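>>> have a look at this prediction, sequence included:
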Amino acid sequence: MPPAHIDLVLPCLDEEGALPWVLGRLPDGVRAIVVDNGSTDDSAAVARDLGALVVTEPRRGFGAAAHAGLEAADAPLVAFCDADASLDPAELPRLAAPLDRGEAELVLGRRRPTTSGAWPLHARLANRVLASRVSRRIGIRLRDLGPMRVAATSSLRALALRDRRSGYPLEMVLRAAAAGWRIREVDVAYAPRVGRSKVTGTVRGTITAIADMSRVFAEASK
């Protein structure tokens, strides 16, 4: 099997029901790195049986899992995506295309809901406010700070991201912009997730994520 062009990092917490579909949608040239972040179900075993590289990250938090996956990646490009089947890995080649053409250093998937229930209203509103705030900060108009994104592996490691909670995706964008990276958005389909959300599917989870991101904003202003 030829080396992967993209390593796809999938932070995972109790996603055994979604993983077969997600891993079955991998395009050619993409290797899955499933980061088990304390699952109590058979997520790790399912991922391993389906051919994914499984990394264990005992520190709880999206950023901890995502960064463990980044450290395990060795393909030229690294991508991130939720493991809950809300996003389709088959769309990764479209996101990677601007990087391959030398037109961008970071590409973000702009979520386009496939049904009215795919993106809860409270989460959508919070994202809209955050995207507007980020746009003003970095001088680039962004409409979404969604979890699907692609960058060059070595360049992303060089950003030395520090957040290990929900602020990790935001810190990535802020540090990329500060480093002069060209940031692009590509529309991606966003479907209802399989199972219960741990973050944006609940008001409490959304509030926690907002607090984490506010902290990242404050630290970036120092």
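Now that the structure is in, tell me what you want to look at.

>>> CA atoms for contacts and neighbours, from now on please.
Fine.

>>> not counting residues beside it along the chain, what's closest to the residue most central in space within the chain?
Geometric centre of the chain, nearest residue: P147, 3.2 Å, by Cα atoms, centre = their mean. In this structure, P147 finds its nearest non-sequential neighbour in C81, 5.5 Å apart by Cα to Cα, 6 or more residues apart in numbering.

>>> and if you look at S154?
Excluding its sequence neighbours, the residue lying closest to S154 (Cα to Cα, 6+ apart) is P76, at 7.5 Å.

>>> again, but for F80
Closest to F80 by Cα to Cα, 6+ apart is V9, at 4.8 Å.

>>> isn't the one you found up against A64?
No: assessed by Cα atoms under 8 Å, V9 is found out of contact with A64, at 11.9 Å.

>>> between the two, who's got more neighbours?
V9 (29 against 22; other Cα atoms under 10 Å).

>>> how near is that one to T153?
In this view, V9 and T153 are 11 Å apart by Cα to Cα, to the nearest Å.

>>> find residues that contact each of the two.
Contact criterion Cα atoms under 8 Å, 6 or more residues apart in numbering; residues shared by V9 and T153: L70, V78.

>>> and here is the other one:
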Amino acid sequence: MTDSHPTSVDVILPCLDEAAALPWVLERIPAGWRAVVVDNGSTDGSPDIAARLGATVVHEPRRGFGAACHAGLLAAKADLVCFCDCDASLDPGLLPALVAQVTGGEADLALGRRRPQGRGAWPLHARAGNLALSRMLRTRTGVQLRDLGPMRAARREALLALGLTDRRSGYPLEMVVRASEAGWRIAESDVPYRPRTGKSKVTGTWRGTWQAVADMRAVLDGAVAR
């Protein structure tokens, strides 16, 4: 194996009631990589399913996407880490291409730009919220991104050094903002975005989308204040 295709990577998978999606997701983790499923209070047996399928299971009782992601980052051991949703909307088998951008020196933070595949893959209200936030990010920080998607790759120690504090929906945006402030090279490439398995806990409703946008706007306001 060359360095651009490392065999030791931890894939952080925040999880809340994803029993139906977990088998599909975990069977697509690249060979030699470790799946770190962070259970955020599931009641459908997700932790047991993940453990049975060979994943490392971390329990994070504080509810929140950021809380789950950061717990996974703290539990990770590999130099390289990836983040991916656990609802089968994104294929973990595509992560090596993002990791290769980091190990190859093209980027310090590589993100997957979601490209909807099929009807219902990305609700209009969620897409509109993402577009608005991307524009706000560009206006307030100068970072040129078209998506703030959850699929990403970076080096673990560098991520920890960013000092991320958001534990809600603003975590992915805060990562980008802090990385930009630290002078990181940030790149995005297209990845297919499928209809998720099960009901969305964040952007599946107008209310959830509004809360996510509010969380992320607070992160941007904080960035400007600094």
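All right, it came through fine. None of these values were measured; they are calculated from a predicted model.

>>> superposing both, give me the TM-score.
For this chain pair, the superposition-based TM-score is 0.97 by TM-score structural alignment, normalised by the length of the first structure; 220 aligned residues with a Cα RMSD of 1.1 Å.

>>> find the nearest non-adjacent residue to the aligned partner of P11 of the first structure in the second structure, please.
Taking TM-score structural alignment for the superposition, P11 of the first structure sits opposite P14 in the second structure. Spatial nearest neighbour of P14 of the second structure, chain neighbours left out: V38 (4.8 Å); criterion: Cα to Cα, 6+ apart.

>>> cool, W210 of the second structure as well?
Spatially, and ignoring its direct neighbours in sequence, W210 of the second structure is nearest to G129 (7.7 Å; Cα to Cα, 6+ apart).

>>> confirm that neighbour sits in a helix?
Yes: assignment of G129 of the second structure by DSSP: H, G, I helix; E, B strand; the rest coil places it within a helix.

>>> that one and V213 touch, don't they?
Yes: counting by Cα under 8 Å, V213 is a contact partner of G129 of the second structure at 6.4 Å.

>>> hey, where'd the helices end up in the second structure?
For the second structure, applying DSSP state H gives helices covering 22-26, 46-52, 65-75, 95-103, 124-141, 156-161, 171-181, 206-225.

>>> which residues touch L70 of the first structure?
L70 of the first structure makes contact with V9, V78, T153, R157, according to Cα under 8 Å, 6+ apart.

>>> now, of the residues you listed, which are buried?
Among the contacts of L70 of the first structure, those classed as buried by 16 or more other Cα atoms under 10 Å are V9, V78, T153.

>>> any idea how far the aligned residue in the second structure for the second one lies from W210 of the second structure?
Looking back up the chat, that one is V78 of the first structure. Aligned by TM-score structural alignment, V78 of the first structure pairs with V81 of the second structure. According to Cα to Cα, V81 of the second structure stands 29 Å off from W210 of the second structure.

>>> what of P96 of the second structure?
Per Cα to Cα, P96 of the second structure is found 32 Å from W210 of the second structure.

>>> these two: which is more packed in?
More neighbours surround P96 than the other of P96 of the second structure and W210, with 19 against 16 (other Cα under 10 Å).

>>> quick one: the more buried one from G32 of the second structure, how far?
From P96 of the second structure over to G32 of the second structure the distance is 12 Å, taken as Cα to Cα.

>>> surely R115 of the second structure and Y193 touch.
Yes: counting by Cα under 8 Å, Y193 is a contact partner of R115 of the second structure at 5.3 Å.

>>> those two: which is more packed in?
Comparing R115 of the second structure with Y193 by other Cα under 10 Å, the one with more neighbours is Y193, at 20 against 15.

>>> aligned to that one, what sits in the first structure?
When the first structure is aligned by TM-score structural alignment, the residue opposite Y193 of the second structure is Y190.

>>> surely that match is in contact with P120?
No: distance between Y190 of the first structure and P120: 11.6 Å, which falls outside the contact criterion (Cα under 8 Å).

>>> mind checking what D44 of the second structure lines up with in the first structure?
By TM-score structural alignment, D44 of the second structure lines up with D41 in the first structure.

>>> now for the residue nearest to P147 of the first structure: which residues touch it?
Going by Cα under 8 Å, 6+ apart, C81 of the first structure touches L8, V9, L10, P11, L87, P89, P147, M148, R149.

>>> now, which of these sits nearest P58 of the first structure?
Distance to P58 of the first structure, by Cα to Cα, is smallest for P11 among the contacts of C81 of the first structure, at 11.8 Å.

>>> spit out the contact partners of A68 of the second structure.
Going by Cα under 8 Å, 6+ apart, the list of residues near A68 of the second structure reads P14, C15, V38, D39, N40, E60, R62, R167.
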